[in-house]
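Novice: What follows is a predicted protein model with its sequence.
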Amino acid sequence: MSRLIAVAPAFPGPPRDQRAISEIIAPLVTGDDGRAGQLMRRLHRNSGVTTRHLALAPEDYADVRDFGQANDLYLSIGTDLAERAARDALARAGVAAPEVDFVLFTSVTGIGAPSVDAALVGRLGLRSDVKRLPSFGLGCSGGAAGLARVHDYLTGHPHDTALLVCLELCSLTLQHGDTDPASLVASGLFGDGAAVAVLVGDAHPAASTGTGPQVVGARSRLYPGTAGDLGWHVGASGFRIVLSAELPDVVRAELRCDVDGLLAAHGLKTGDVSRWVVHAGGPRILDAVAASLDLPDGALDASRESLSAVGNLSSASVLDVLDRTQRAGVPAGSPGVLLAFGPGVSAELVLLHWPAAG
C-alpha cells in the first residue's frame, strides 16, 4: 500500500458568481442567437454551480480567439497555479522539495513540451534527477487514475515520495460562436483550478503517521461503444467539447459492477464504505452515481459542495472533493472509494482506507 499524507487545491482569482459569468460569456458563445442565449442561461442555472474561479476576468475572454493564444495563457497562468498548489501540499505534508522522487502530472486543457511538470522542477527546487511522467487525455478521470498510477509506482518503490499534480484551466477552451448544446453546457459547468497530492510508499517513515488514507487498490474500466460520448474534438480554435446526453445512463448502467468488483477483491461491500469521493461531474452524473450504487442521502455531499463552490475541475475535481472530505472529518478505520469518469468512456476507481488511530 501507499499513503496519502497531504492534498492541496489552488484556484486562480476570486470566486465569481455564476450568474455574472453567464451574462458576460453568453454573447461570446451565442452571438445574436437569442434562443441559444436563453438556453445557455438556463443550462447555467441548472448546472449545480454557484461560483467558479476563472483564469481570466470574464470580460477578457472576448480577446482569446485562437488555440495558440489560449495555450500560451494556459502555460503561463497554469504553471504559476500548479506551483502554488504544490508548495501548499508539500508544506501540509512537511516534505522538503528535494525529498520528492517521482512526479506524475496530468492535464487535458492545455499542452506543452517541455510540460508543466518540467518547469516545476526548478521552481520548487526538486532534484534534477526526479522521475517525471506527464499525462494528457485522461480528462476528468485524471485525478483518480493519477492516484492509482502513483500507487503502482510506490508499490515498487516503497521508500519513495511522490507528487500527483492535476492542472486544468477549462475556461481557456471556451469556443466563440459554438451553440452546440454540449458547448453551452460546458461553458457553465467547468471551473479552473489545480490540486496536488503528496504520497509515500509503505516503507517510508511518514506512512505510519498522519491522518490521510492508505491507497489499498484500484480498478480501471473502458466502456465499449462509448468513445464518442465524452472528450475533445481538436481543431484550429482549440479544444471543442464532446459531451453526450447519454453519459449519465452509461454511469447508471455500468458503475455498480465495477465498484462491486473492486470491493469484493478486498472483502468489502458497498454498505461497508463510509466515504464516497466522486468527481463533481455535474448534477446528472452525481445522481447517476447515487442511483447506480444505491447510496444514502448525503453520501455525495462533498462532491455537490465542490460543484457548487468551484464547478467541475476536470482532473483536479476529485482531489478537491478529497480535500473537502478530509477537512470534514473521517472516522478512523473507514474504507472509502474515490472515483471519476473520463474520455473513453472510462471509469477510474481507487479504494482508500483511513487507518485506525494508533
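Specialist: Structure's in. What do you need? Numbers count the residues shown, from 1 in each chain.
Novice: alpha carbons only for contacts and neighbour counts from here, please
Specialist: Fine.
Novice: Now do the buried residues in stretch 328-336.
Specialist: For stretch 328-336, burial by neighbour count (16 or more other C-alpha atoms under 10 Å) applies to Val330, Ser334, Pro335, Gly336.
Novice: can you check stretch 296-310 too?
Specialist: Ala299, Leu300, Asp301, Ala302, Ser303, Arg304, Glu305, Ser306, Leu307, Ser308, Ala309, Val310.
Novice: cool, and stretch 47-61?
Specialist: Buried-residue list, stretch 47-61, by 16+ other C-alpha under 10 Å: Ser47, Gly48, Val49, Thr50, Thr51, Arg52, His53, Leu54, Ala55, Leu56, Pro58, Tyr61.
Novice: Against that first model, consider the following:
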Amino acid sequence: MYAPGQSQILHARVDLPPHQYDNAEAIAAVKRLISAAERPPCSDGLIRRIFTNSGVRTRHTSLPLEQLGRRSSTRALAQQRQAVIEQSVAAIRGALSELATPPDQVDLLATTTYTTLSAPHVDVEIATALGLRTDVQRIGMPPAGCAGGAALIGRIHDHMRGHPDHLAVGVVCDLPSILLGTSPMTLTRVVECSLFGDGCGVIVMAGARRAAAVHGTGPRILDTYSSFIPGTRHMVGWLVEEHGLRTFLEPGIGDAFEEAAPAAVGTLLARHGLGTADIGAWLCHPGSAKVLDHVARGLAIDPDAFQVSYDALARTGNMVGASILHVLQRVDTANVPRGTRGVLMAFGPGLSCELSLLQWP
C-alpha cells in the first residue's frame, strides 16, 4: 500500500574482507607494532585485558596483519582509497544481483566513509565501475564514523520523501586497519585494535511508490531523528596531522550515550504516540560491549534486547559505519513478525545520534 512520506529497505548486505583474526592473533600483531616504540604505551597484561573486555572474538582486515608495519601515511591512504572503491563496487554489485536489479535502475547513489578524503569523491569511480547512469543523483556524505550507516539510511529516507519513485543504493565502507602503522602506537590505538574491524555495508531502499510496485518485504522507514550532544566533540574522532590520521577516544563515551539515548529515542517515539514498550526490535550500533550495556541501561530495557548487536560485535568487531547494517541484515533475515516496530540507532563523533523508526510490513 502506498504510504506517502515513507520509504522501504529492500535489502541490507555486509561484505567482509578476506583476512580474519581471533584475539590471540590480533594481540600478537599489536605487540609486534608496540615493540618498535621507544616507550611502550602499556604492558602485555593490560593488552590482554583490553582485548578480553572488548566483547570482540574475531575481526576482519583488508590487508594481512603482517603488512601493517611502519609505512608512510601517503602509501596507506592510497591503499585505503583503492580498497574502499573495490570493496564498495563488489558489495553493491552483489546486492543488486541478489535483487535481480540492473545497475541502470538506480536513481540515487549515497556514499560515506571516514577513511577516504578526496575530490572528486569516491562515488564517481564507484558509479563508473558499476555502470550506473550518468544522470544518477549522488550524495557524498561527510564522514560520520560509527553513525555512518544509520545516517546513510536517514539521508536516503529524506530524499525518498520527495522522490517516491526512486530506487537508491547506499554504501558505507570503513577500513580502519589499513591505517595501522602510520602513526605511533598509543593506548588509544591498542583499544581501537581490540574493537575495530573492516567491513563494507550496502543498503538498497525504495521510495513509497517504487516499493509498492516491487512488493518489498523489508522494514519501512516511518520516521528518522538526528541530534548531537553539545560539549562532547572532544570525546571521539580523528584529525589529519603531519604523521597521518590521529584518532582520539576518551573515557565516558558510554555514560554520555546512556544519558542521551532516552531523550533521543523518546522524542522519535513520541511523534507517533509510542513508548519503548511498543518496540519489538532494537537495532543498536555495536560500538563496544560497554556502550551497548550503557544504552540499554539508559533506555531501561533488558540488555537481551540487543543480543543481535552483541553477537555481531563478537563476530566482526566494530566495523564503524557498516556495523549497524550488519545488525539490520541479521535482524531482517530472522522472520520478524508482521507489524513489528523497531528502532535502529547509532552513535558517532560529535557526539551524534542517528535513529530510524521501522515497521515490518
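Specialist: Everything's here; your move. Because the structure is predicted, anything quoted here is derived from the model rather than measured.
Novice: related to what we said a few turns ago, of the buried residues of stretch 47-61 of the first structure, just say which sits nearest to Thr30 of the first structure.
Specialist: The nearest member of the buried residues of stretch 47-61 of the first structure to Thr30 of the first structure, counting by C-alpha to C-alpha, is Tyr61 at 13.8 Å.
Novice: now for that closest one: what does it line up with in the second structure?
Specialist: Counting by TM-score structural alignment, Tyr61 of the first structure corresponds to Leu68 in the second structure.
Novice: And for Leu39 of the first structure?
Specialist: Match for Leu39 of the first structure (TM-score structural alignment): Leu46.
Novice: before we move on, back to that, gap between the match of Tyr61 of the first structure and His243 of the second structure?
Specialist: The gap separating Leu68 of the second structure from His243 of the second structure is 15 Å, by C-alpha to C-alpha, to the nearest Å.
Novice: do the same with Pro337 of the second structure
Specialist: Distance from Pro337 of the second structure to His243 of the second structure, by C-alpha to C-alpha: 51 Å.
Novice: Over to Leu195 of the second structure?
Specialist: 23 Å.
Novice: cool, and Pro184 of the second structure?
Specialist: 9 Å.
Novice: More neighbours: which of these two?
Specialist: When neighbours are counted by other C-alpha atoms under 10 Å, Pro184 comes out ahead of the other of Pro184 of the second structure and His243, with 19 against 12.
Novice: and the alignment partner in the first structure of Leu167 of the second structure, what does it touch?
Specialist: Using TM-score structural alignment, the partner of Leu167 of the second structure in the first structure is Thr161. Counting by C-alpha atoms under 8 Å, 6 or more residues apart in numbering, Thr161 of the first structure makes contact with Glu99, Val100, Asp101, Phe102, Leu154, Val198, Leu199, Val200, Gly201, His204.
Novice: so what's Thr161 of the first structure closest to, chain neighbours aside?
Specialist: Val200 (4.5 Å; C-alpha to C-alpha, 6 or more residues apart in numbering).
Novice: With Glu86 of the second structure instead?
Specialist: Distance criterion C-alpha to C-alpha, 6+ apart; nearest residue to Glu86 of the second structure, sequence neighbours excluded, is Ile126 at 8.0 Å.
Novice: what's the answer for Glu66 of the second structure, then?
Specialist: Leaving out its chain neighbours, the residue that sits closest to Glu66 of the second structure by C-alpha to C-alpha, 6+ apart is Ala29, at 7.5 Å.
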